[in-house]
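Novice: sharing a model that was predicted from the sequence below.
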Amino acid sequence: MGNLDTNSLFLLTAIIAPLLAGVVLLLGARFSPTTMRAIAVFGFAWPLIIGLLLYSRFDPSLIGAYNFELCLPTGLESIGIYLHLGLNGISMPLFLLAGTVGLAAGLYAMYSKAERPHLYLALLLFMLGGLMGTFASIDVFFFYFFHEFALIPTFLMIGMWGGVGRRGAAIEMTIYLTLGALLSLLGLIALYVQSGADSFSLIELRNYLSAQPLSDTVQNNIFALLLFGFGILVSLFPFHSWAPKGYAVAPTGAAMLHAGVLKKFGLYGLLQIAAPLLPAGADHWFPWIVWLALGNIIFIGLVTLAQKDLKMMLGYSSVMHMGYAFLGLACFSVIGAGGALLLMVAHGLSVALLFMLSTCIYHRSQTFDLSEMGGLATKAPVLAAFFVAGSMASIGLPGFGNFWGEFTIFAALAETELTRWIVVPAATGIIISAIYGLRAVANIFFGQPKAAFVERLQSDQITDLQAFEKLSAGILIAALVLTGIFPRVFSDDANRELLELYPQQQSHLPVIHSAVLSTDVDTHKELTH
């Protein structure tokens, strides 16, 4: 049980504050816009404030344990379920990611022209509260519960404020995500039952399975449930078709939080739970992970090239880049897993930024069709600068966090003969990303304006980004640059934790050193078989 101290209570408030603010706004149909925004600012800003405070108080010496641990009764203790919260070197970066994207999405949503804004903001706050709970949960049941809780507002927001075709997209999303959630739930329950643990606590599961690992057959079966369950939720090829359509019709705030943060749930589950607890299963399914990840990178990359709709292009691009994270996980090493974690954070920031800016572009051009735009930089240079920065980050330009994530994953793949061949096909994804990213920039901002668009450009209808748009975009860009210039802000603590979770390489990988991610002496241990 965790001690009830100030820091652990702060962690709890990061989950409760947005939920309470959301409840208040549900009853706030008659609130003035100023009052509504004041409540929303508190709900969206508090999780990030707490995240930064807890990061400053994080104790890196607690390797294999959790900081700010808190364990509260739920009435379900008889079946081993507690509200068990805490943060370690792996969950802390994603906890901060949720707070950062949540604040940016909230600030943008507060000035949207959505009908029933109190309801829109309330649902977005509920989603944020669920996300903070997901990455703060040590109890595996609540890890799953908070994710499902955050999904509900997504469906509601698409149904109420989504674009053209929202019904079909929502139905497809529901089918896929329900299937993924069901498979992952079965896998988590099977893991708990087979482990013999007395609770769903991840700490206890590790202790039990460390003392007596499961048989290879059981590990293979449970890992399969988690791989395909989590994989569907992350849009792993070929279970990806729901994501681009869903993001294309989703309101901006929901798209930012889902694509930027919620989709990282499955990758986080594989990184923190499945691979460390089921090493034989991970080893068995290694070829599947590699080939499906390459499907994301190459096949979906080519599909992305064919898109003429800006939002669909960004949706497919988001799916494509998940392939790199899966390749990092497939290495089952400190360097590969650390690269996947860095890429998850950086991708979450960059894709949230690009989805927000795509809406800003639409408000000025009244179209998402890339072939109908051109020359927008002359009227909106700040918007152009932010979009170029976001596109360069997504491609993996040095100076942004995405570069370190992809570079580290490539370094992990190149370390061994078995995975070295993957580098070449995976690298083609960078070329594909550069083509569609630069083409979008050229078509929207610097290309020759199309005849139908010239009149709009010459009018006074197009303005540059407003203050709230600059603030939201600035938050995300600042975080991307910080992780790009100083990746050790996350990697040092993550490395120490990963060395504890991955003490042995799987049978298909030889010795790997983790010095690429950090210069900390503790992380220069040699991984042994």
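Specialist: Structure's in. What do you need?
Novice: going by C-alpha atoms from here, please, whenever you check contacts or count neighbours.
Specialist: Noted.
Novice: so how far is stretch 512-526 from its chain's centroid?
Specialist: 25 Å (C-alpha atoms, centre = their mean, to the nearest Å).
Novice: whoops, I mixed them up, stretch 184-200
Specialist: 25 Å.
Novice: contacts for it, please.
Specialist: The contact list for stretch 184-200, computed with C-alpha atoms under 8 Å, 6 or more residues apart in numbering, reads 79-82, 139-141, 144, 204-205, 208-209, 214, 222-223, 225-230.
Novice: give the next helix or strand downstream of the helix or strand harbouring T100.
Specialist: Under the criterion of DSSP states H and E, T100 resides in helix 91-109. Beyond helix 91-109 on the C-terminal side, the first helix or strand identified by DSSP H and E is helix 117-136.
Novice: buried set for the following helix or strand past that following helix?
Specialist: Downstream of helix 117-136, the next assigned helix or strand under DSSP H and E is helix 140-161. By neighbour count on 16 or more other C-alpha atoms under 10 Å, the buried set for helix 140-161 is 140-151, 153-161.
Novice: what angle do the host helix or strand of M344 and helix 91-109 make?
Specialist: Using DSSP H and E, M344 maps to helix 334-365. Helix 334-365 and helix 91-109 are oriented at 0 degrees to each other (axes from the mean of the first three to the mean of the last three C-alpha atoms, to 10 degrees).
Novice: by contact count, what packs against helix 334-365?
Specialist: With contacts defined as 3 or more C-alpha pairs under 8 Å, 6 or more residues apart in numbering; DSSP states H and E, the packing partners of helix 334-365 are helix 91-109, helix 252-257, helix 310-330, helix 381-395, helix 401-414, helix 467-485, helix 488-501.
Novice: so for I273, which of these sits nearest?
Specialist: Closest approach to I273 among the helices and strands packed on helix 334-365 (C-alpha to C-alpha): helix 488-501, 9.3 Å.
Novice: next one: that closest one to chain centre, how far?
Specialist: Centroid separation for helix 488-501 versus its chain: 18 Å, with C-alpha atoms, centre = their mean.
Novice: how many degrees apart are it and helix 91-109 in direction?
Specialist: Going by the same axes, to 10 degrees, helix 488-501 makes 140 degrees with helix 91-109.
Novice: the inter-axis angle of helix 488-501 versus helix 467-485?
Specialist: 60 degrees.
Novice: what sits up against helix 488-501?
Specialist: By C-alpha under 8 Å, 6+ apart, helix 488-501 touches 60, 63-64, 88-90, 93, 272, 276, 334, 337-338, 342, 483, 514, 517-518, 520, 522-523.
Novice: ok, and for it, which residues are buried?
Specialist: Neighbour-count burial for helix 488-501, with 16+ other C-alpha under 10 Å as criterion, is recorded at 488, 490-499, 501.
Novice: then this one, side by side with the first:
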Amino acid sequence: MTDFNSLLLILAIVIPLAAAVLMLFGQKLCPCVTKIIAGVGFLAPAAIALWLWGQYAGATQNAAGYAYLSQFDLGLKETLGISLYLGLNGISAPLFLLAGIVGLAAGWQAISSKAERLPQYLLLLLVMQGGLMGVFASIDIFFFYFFHELALIPTFIMIGIWGGAGRRSAAMEMTVYLTLGAMLSLLGLIYIYKASDWTGFDLIALRDYVAANSLPDVLQHNIFGLLLFGFGILVSLFPFHSWAPRGYAAAPTANAMLHAGVLKKFGLYGLVQIAVPLLPVGAIEWNPLLIWLALGNILFIGFVTIAQRDLKLMVGYSSVMHMGYIFLGVATLSVAGIGGAVILMFAHGLSVALMFLLSSAVYARTGTYDMRDMGGLGMKAPILAGFFVAASMASVGLPGFANFWGEFTIFMALWKEHAWAVAPAVAGIVISAVYGLRAAAAIFMGPPSAAFAKASEGKTIGDITRAERIPAIILFLGLVLVGLWPRAISNSIDEQLMSEPAYQPRVLSTVAPEAATAPAGHDNQESAS
């Protein structure tokens, strides 16, 4: 079974890429066949991710907590220390699942869309999907970075060709920022490779080396700084955030869903999986600045979000704002805080993808993203209104949705480690409620605006269609299931983090802090009571 599951892990990456290759012949295939091939390319990774997640608790794991291991030399192992090394641990498994779920929803939306040159559109989206599955399955840091770049390149192309107003300037701004972030993070990863006495890019071997040979404090400080700002730019850490809302506003819907929902987690995942465990001293030294920058995301960008009248821009700024909570979780350097950050990564990926999907549905009925030119849509599309309000409340962190557990756990950890930051962080919830509820009221409540009434005159405006409803249900179910049963993903996260030496002095549980106990040899006062 282990070998079979290892094969499935590889197929989750290969199948969407193979489907993308077949899309090269899309012009010669009938549209129905093209959509079936693309559907398999999106459905297979989601099904595999669900299966592997269900099998993970009982799977054979190595000392580092990785299951489903497979390694391919590719002729570079001896010379460069690089190999295609795949596996999932307690942190990567839920994010691998996230990539599969959001990819399926985005793929369904794309297949159902009326995009011009649909085969090429689906080709790029499938390449993006294959890269995303590879990011979270890679144990080798080189391929972790490689798959990110593979998933990132289609973003620029899709915005430039299929994007909306201002797409070229948005694509150019994204290119500049993300290239800078990618170069800084690559430089930091290369420094780790060099500082580890050329151990290689194998993350397991690197952790073993660091455990036996702690890197000098000055070196940790410098390398962590490179990774913090490199990964931070990729995640739109304040004040390097301006590219993201404009990019998402200009991006086609499926691309925005995948980028904001999944690809944006690359930098945060890199901090949690690579930077903090390998460079714990550097993480502690950069921690105060990280907290202030994270609060900048929450408060400054939160107020900017309130000022938005363009629906898609509002969703884009909201996505950037909520990155601040995840950064705060990382800044606690505790099992609870970082565990909450991983839960919130998963929840945010689902909720922001759902918001972009619903924003596209609103545009299809109103012909505009300007919320001042809407109103009264709830009478004509009540199911769409229900989904929109629910997605907005999920983003706020309402109990019953997955986001609640991520935010609640982060606040608990923040109170224990940096109590002064709790009040401004909680203020962000009020900000989120203000712009979320106001958007719902402007779009769905009250009488239609004059512009909307004129634009819809003589037209039949229906409720959400089946093509829109199915991907919305996929994302919504993920939010509710984890919201009602957070242990579905938190147990594996806890177990993985508690095995990391970098977090051992700060032992908390990510869902039930009162049930946590400190590991042997540590003061129980470090556990929540």
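Specialist: Perfect, I can see it now. Keep in mind that this is a model prediction, so the values were computed, not measured.
Novice: superposing both, give me the TM-score.
Specialist: TM-score for the superposed pair, counting by TM-score structural alignment, normalised by the length of the first structure: 0.96. Supporting figures: 520 aligned residues with a C-alpha RMSD of 1.7 Å.
Novice: related to what we said a few turns ago, and the helix holding T100 of the first structure, what other elements does it pack with?
Specialist: Using 3+ C-alpha pairs under 8 Å, 6+ apart: helix 91-109 of the first structure touches helix 33-56, helix 117-136, helix 252-257, helix 334-365, helix 467-485.
Novice: what are the contacting residues of the third one?
Specialist: Identification of contacts with helix 252-257 of the first structure by C-alpha under 8 Å, 6+ apart yields 98, 101-102, 105-106, 108-109, 124, 127-128, 154, 157-158, 247, 351-353, 355-356, 359.
Novice: show the contacting residues for the alignment partner in the first structure of S392 of the second structure.
Specialist: In the first structure, the residue equivalent to S392 of the second structure is S391, according to TM-score structural alignment. Neighbouring residues of S391 of the first structure by C-alpha under 8 Å, 6+ apart: 350, 354, 437-438, 441.
Novice: need the residues you listed in JSON lines with neighbour count and distance to Q505 of the first structure, can you?
Specialist: Output for the contacts of S391 of the first structure, formatted as JSON lines (neighbours: other C-alpha atoms under 10 Å; distance: C-alpha to C-alpha, whole Å):
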{"residue": "S350", "neighbour count": "31", "distance to Q505 of the first structure": "31"}
{"residue": "L354", "neighbour count": "24", "distance to Q505 of the first structure": "37"}
{"residue": "G437", "neighbour count": "23", "distance to Q505 of the first structure": "36"}
{"residue": "L438", "neighbour count": "15", "distance to Q505 of the first structure": "39"}
{"residue": "V441", "neighbour count": "22", "distance to Q505 of the first structure": "42"}
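Novice: superposed on the first structure, what's the mean shift for the helix or strand harbouring Y209 of the second structure?
Specialist: Following DSSP H and E, one finds Y209 of the second structure within helix 203-212. Overlaying the first structure shows helix 203-212 of the second structure at a mean distance of 0.2 Å from the equivalent residues (mean C-alpha distance after the TM-score superposition for the first structure).
Novice: mind listing what's buried in that helix?
Specialist: 203-207, 209-210.
Novice: just give me the closest of these to M371 of the second structure.
Specialist: Distance to M371 of the second structure across the buried residues of helix 203-212 of the second structure (C-alpha to C-alpha) is lowest for L203, with 47.1 Å.
Novice: okay, the closest one and K265 of the second structure: tell me how far apart.
Specialist: Counting by C-alpha to C-alpha, to the nearest Å, the gap between L203 of the second structure and K265 of the second structure amounts to 18 Å.
Novice: kindly report the same for Y435 of the second structure.
Specialist: 24 Å.
Novice: more neighbours: those two, which one.
Specialist: Just comparing Y435 of the second structure and K265: by other C-alpha atoms under 10 Å the higher neighbour count belongs to K265, 26 against 23.
Novice: ok, that one - contacts?
Specialist: K265 of the second structure sits next to 235, 345 when contact means C-alpha under 8 Å, 6+ apart.
Novice: element containing L86 of the second structure?
Specialist: Short version, using DSSP H and E: L86 of the second structure is in strand 84-88.
Novice: list the helices and strands that strand packs on?
Specialist: Right, strand 84-88 of the second structure is packed against helix 2-23, strand 67-72, helix 118-137 by 3+ C-alpha pairs under 8 Å, 6+ apart.
Novice: in TSV, list the ones you listed along with mean neighbour count and distance to F452 of the second structure.
Specialist: Shown next, in TSV, are these (neighbours: other C-alpha atoms under 10 Å; distance: least, C-alpha to C-alpha, whole Å):
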stretch	mean neighbour count	distance to F452 of the second structure
helix 2-23	20	39
strand 67-72	19	54
helix 118-137	27	30
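Novice: re earlier: so which bits of the strand holding L86 of the second structure are buried?
Specialist: 84-88.
Novice: helix, strand or coil for the most far-flung residue of the second structure relative to its centre?
Specialist: Distance from the C-alpha centroid of the second structure, by C-alpha atoms, centre = their mean, peaks at G458 (41.2 Å). Here G458 of the second structure is recorded as coil under DSSP: H, G, I helix; E, B strand; the rest coil.
Novice: one more: S432 of the second structure?
Specialist: Per three-state DSSP, S432 of the second structure ends up helix.
Novice: burial count for it?
Specialist: By other C-alpha under 10 Å, neighbour count at S432 of the second structure equals 24.
Novice: hmm, G302 and it touching each other?
Specialist: Yes: S432 of the second structure sits in contact with G302 when judged by C-alpha atoms under 8 Å, with a separation of 7.2 Å.
Novice: can you lay out the buried residues of helix 488-501 of the first structure as JSON lines showing distance to F368 of the first structure?
Specialist: Shown next, in JSON lines, are the buried residues of helix 488-501 of the first structure (distance: C-alpha to C-alpha, whole Å):
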{"residue": "R488", "distance to F368 of the first structure": "38"}
{"residue": "F490", "distance to F368 of the first structure": "36"}
{"residue": "S491", "distance to F368 of the first structure": "37"}
{"residue": "D492", "distance to F368 of the first structure": "41"}
{"residue": "D493", "distance to F368 of the first structure": "41"}
{"residue": "A494", "distance to F368 of the first structure": "39"}
{"residue": "N495", "distance to F368 of the first structure": "41"}
{"residue": "R496", "distance to F368 of the first structure": "44"}
{"residue": "E497", "distance to F368 of the first structure": "43"}
{"residue": "L498", "distance to F368 of the first structure": "42"}
{"residue": "L499", "distance to F368 of the first structure": "45"}
{"residue": "L501", "distance to F368 of the first structure": "44"}
